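Undergrad: 3D model of this:
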Amino acid sequence: MNEKQRKEANEIKEYSADVKSESNNNLNRLKNMESDELIGKYFQSTYQPPNLKKAKKRLKKDVDIHYDFSIPEEMKEIGKDKKFLIRTYGCQMNEHDTEVMAGLLTDMGYQITEDTKEADVVLLNTCAIRENAENKVFGEIGHLKPLKLENPDMIIGVCGCMSQEESVVNRILQKHPFIDMIFGTHNIHRLPSLLKEAMFSKAMVVEVWSKEGDIIENLPKVRKGNIKAWVNIMYGCDKFCTYCIVPYTRGKERSRLPEDIIQEVRHLAAQGYQEVTLLGQNVNAYGKDLEFDYGLGDLMDEIRKIDIPRVRFTTSHPRDFDDRLIEVLAQGGNLVDHIHLPVQSGSSEVLRIMARRYTRESYLELVRKIREVMPNATLTTDIIVGFPNETDEQFEETMTLMREVGFESAYTFIYSPREGTPAARWEDNIPMEVKKERLQRLNKLVNEQSKQAMEKYEGTIVNVLVEGESKKDPEVLSGYTERNKLVNFRAPKSFIGKIVPVKITNAKTWSLDGELVEETSEVL
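TA: Down below sits the predicted model:
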């Protein structure tokens, strides 16, 4: 670096520090696009963004499990008389991560708020699965800028899966310098230290690890309510489907030890929780990285003996759904017979290009095995339409698979290229009008099959775990059956948190209406 370049770099550094100061003079400069670009250049030269190529590497290093986490002494009361807000986007794993971050902030003395204007710390826990999810986050970032200008002490952070993407981090560095910190999915336990740095640093704090994460067992959590709980049993995914960014943003598969999971579920049962959902990006690959022979079926076999009314798991990959798991689920009890089994496409050729590593025929054989021992099981799925090169005939194969399996619900998506994945390098050659027409036809079929499934419940009695008031009518309570059907009925608020029998009086496409009954001789 010559003298002129050194002088320029020092000027940029000093300028960026001024912009991050609390003076109104310098804060006004955030509105100037030239300033934004200048700051962006400085930050890019100072911080190393996440690297998707490094994230793809799966080293054989053993995963470290830590039981010694503690909040730094100087941060234990830093949030006294202050409030925080976390906006969560995406999957249940993000919801679980939010519970951990809420636990960390609460242990630092912060109180939760739902009002952005009251918040001293705002975190956006982001999702990278779909382009639409990213657009929502950047829209929210835009809304936060005026609040930051009004309150320079507010700390704004972006975390979650989007933070693990190079292009996203670079965009924030260049266009949104008022963001105080960016951290990734492997860095959540570092939140107290990152927050400290963001408070006292004049530069944006960026910490994103593009490597395998460790497992931190004793992190605090603030769960939503005391009725249903998420229990993370593993992290990451090794499947590398050609359209999916998750293996890059969540790292390699890492399983928690069975004894730690079982202890957590027992603790939740003792607290009165009525339902737990075991979580993993590829949940039925659980145990494959352990040094002993132990899988999801073995774990479920132990958890079914715990005194908690309902146990679910999500999300499954058909390739890892083995006979042992089916055998255990067939025993019933507190193991519910609702299985979410993403198929993505009904065409073997499309599945091959997606790198799903199963065929239409093997998927149908898996469904046959499940139906054989669990004839009343409810199956739901995920489907992508408009994948590159998908023909009309291949889409029709998806439609016929939908009918043949009899899915009672499906999450359906138009293919969305994610930068860094193999499919993003291919020509997205299905016109949008074709994609939309296919999605419309698929959704029509999904709605028909959902309505048909719901109609079978009319006149029957179901057990409903009451979660709270209906969003549409506070006089109506709502909850879910074992098979994940939403039920609305009138009853006293004292029933919230309990499992009660409800007679179904009316079936809609996506929900059931019913009336509370005192006794039941037959429950569906």
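
Undergrad: going forward, measure contacts between C-alpha atoms and count neighbours the same way
TA: Will do.

Undergrad: Which stretches in the stretch 401-524 of the chain count as helices?
TA: With DSSP state H, counting those that start in this stretch as the criterion, the stretch 401-524 of the chain has helices at 432-455.

Undergrad: and the helix or strand containing Ile384, what other elements does it pack with?
TA: Take DSSP states H and E as the rule and Ile384 turns out to sit in strand 378-385. With contacts defined as 3 or more Cα pairs under 8 Å, 6 or more residues apart in numbering; DSSP states H and E, strand 378-385 has these neighbours: strand 338-340, strand 409-414, helix 432-455.

Undergrad: Quick check: which of those is buried the most?
TA: Highest mean neighbour count of the helices and strands packed on strand 378-385: strand 338-340, a mean of 20 (counted as mean count of other Cα atoms under 10 Å).

Undergrad: ok, residues contacting that strand?
TA: For strand 338-340, contacts defined as Cα atoms under 8 Å, 6 or more residues apart in numbering pick out 312, 314-316, 377-381, 482-484.

Undergrad: now do 10 Å
TA: Identification of contacts with strand 338-340 by Cα atoms under 10 Å, 6 or more residues apart in numbering yields 312-318, 329, 370, 374, 376-382, 407, 409-410, 481-485.

Undergrad: Need the residue closest to the centroid of the protein.
TA: Central residue check for the chain by Cα atoms, centre = their mean: the C-alpha nearest the mean position is that of Cys91, 2.1 Å away.

Undergrad: Second chain to compare with the first, below:
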Amino acid sequence: MNEQQRKEMSHIQQGEPADVKSDQDNLERLKDKSSEDFMKYFETTYQPPSLRKAQRRRKEDVQIHYDFKIPEDMEEAGNGRKYMIRTYGCQMNEHDTEVMAGIFEEMGYESTTDTKEADIILLNTCAIRENAENKVFGEIGHLKPLKLENPDLIIGICGCMSQEESVVNRILKKHPFIDLIFGTHNIHRLPQLVKEAMFGKEMVIDVWSKEGDIIENLPRSRKGKIKGWVNIMYGCDKFCTYCIVPYTRGKERSRLPEDIIQEVRHLAAQGYKEVTLLGQNVNAYGKDLEMNYGLGDLMDELRSIDIPRVRFTTSHPRDFDDRLIDVLAKGGNMLDHIHLPVQSGNSDILKIMGRKYSREEYLELVRKIRTAMPDATLTTDIIVGFPNETEEQFEDTLSLVEEVGFEAAYTFIYSPRDGTPAARMQDNVSMDVKKNRLHRLNEIVNRQAAESMKKYEGEIVEVLVEGESKKNKDVLAGYTKRNKMVNFRGPRSSIGRLVKVRITETKTWSLNGEMVEETAEVK
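TA: Okay, here's the model as predicted:
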């Protein structure tokens, strides 16, 4: 980067007086692909995340830290300023956003949902599907005029997309007005990164290609006091051929049981009614710890905590063991709604996907769950149109969906992710065929969902009331133990409570009902 470009970048970031047209000219020069000096600068100062290294790496020693604190010179950096975080993707990203929000608020920032009020905007990104990336890059384009109007505005990209070399290079080449890029392993460095973005002259990039340490005392700004997410582990070791997560989130690292239990006890003491244990492969919890202790053991200890509901997500069938089934079957605050991604109903496709279980093994696991918990609600994830998937293989998926009786499913058309083994396979299933298969699959899923709802008509269910219905402010909404949405009329004082509702109408994805007296028996 030559001296003129350094001055331009500094001018844009630090907000020296200039008109919008001047800023536009500066940004256009900086994003020019022919600007070799600009790219040479980053090539010598920035080492991008490497997907190849991520796949070859071995598990490193993971350190657990309890000493996080905001640097003294950043403790009041946000006074009089506002932050905004837009979150894409899974519950893990939502949880990361809670942590970043907590850090911002300890620095004195206030939250806002208005982009024009914000002094710093972060996009917490998802890399699981191409559509998710397209949404983020579309949003980056929408934010550019804000940067031109307000050069002091800090715009940052974080989350899983930031761990992809191709994404970072695209931002460097086409969106040089972005101030800050950081990944999933270094959220705890947010104060230092914000400081560099505020006072530095260059784009700040801080992305790691290795496992991160576990930072235990990070602040969190949770939404309400009804449902809380508790991260119990990070990363994934499975390396399914279509999945980018092991590259972006690293390999599996489990938190210590005592730290998790303490966090859940703290949430219970604050009045939370439900916690969801999070992990990319939550069933693998404890396998990296030097003790004979797994998810079933952790769940068994959480049974004694005075919190009404405990969930977990997301499961991998290969790691769903008998110990966990036995604990879930004990009931209490252990819920019998299980999300169990199958991805395909054909053993050959499962093998190509790298799932490491067969159709028969999956069905045997379902049989064990049904035997221990006859009324268990099972939901799943399914990919259609994977490379080389034949019509016959797809029909195996349809038959498995009907045999298991899934009550809901997240269904997707296969989306190649750059850097994964599947992306190198010939994608020989046409889009028309993929769409047709998705439609046929969804017809079955929708029918089964509607049928599963019908059995609730006239029944009294326990509902955790989360707030107003999105469609009608006069109606309250919440979820049953089996994760069924219920809409009903009742006093606003019911929000945050467990109430009893008699179901009067069933739909495909929700239930309508009326609140009943507390003396009624819940079935």
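
Undergrad: sorry, back to before: give the aligned equivalent of the residue nearest to the centre of structure 1 in structure 2.
TA: Using TM-score structural alignment, the partner of Cys91 of structure 1 in structure 2 is Cys90.

Undergrad: Quick check: chain neighbours aside, which residue is closest to that match?
TA: Nearest residue to Cys90 of structure 2, sequence neighbours excluded (Cα to Cα, 6 or more residues apart in numbering): Cys126, at 7.5 Å.

Undergrad: Just to check, that neighbour is in contact with Ser162?
TA: Yes - Cys126 of structure 2 is in contact with Ser162 according to Cα atoms under 10 Å; the separation is 9.0 Å.

Undergrad: quick one, which of those two is more surrounded?
TA: Legend: neighbour count by other Cα atoms under 10 Å for Cys126 of structure 2 and Ser162, higher for Ser162 (28 against 25).

Undergrad: Contact partners for the closest residue to the more buried one other than its chain neighbours?
TA: Using Cα to Cα, 6+ apart and skipping the chain neighbours, the partner closest in space to Ser162 of structure 2 is Gly183 (5.2 Å). Residues in contact with Gly183 of structure 2 (Cα under 10 Å, 6+ apart) are 49, 124-125, 157-164, 205-209, 248-249.

Undergrad: With Glu99 of structure 1 instead?
TA: 86, 93, 105, 219-224, 230.

Undergrad: how close does it sit to Lys221 of structure 1?
TA: Distance, Glu99 of structure 1 to Lys221 of structure 1, by Cα to Cα, to the nearest Å: 5 Å.

Undergrad: any shared contact partners between the two?
TA: Listed contacts common to Glu99 of structure 1 and Lys221 are Leu105; contacts here mean Cα under 10 Å, 6+ apart.

Undergrad: Verify the assumption that Lys53 of structure 2 is located in a helix.
TA: Yes - membership of Lys53 of structure 2 in a helix is supported by DSSP: H, G, I helix; E, B strand; the rest coil.

Undergrad: Tell me if I'm right that the residue nearest to the centre of structure 1 and Ile129 touch.
TA: Yes - using Cα under 10 Å, Cys91 of structure 1 is in contact with Ile129, at 9.1 Å.

Undergrad: before we move on, the earlier item: please report how far the residue nearest to Ser162 of structure 2 lies from Asp206 of structure 2.
TA: 7 Å.
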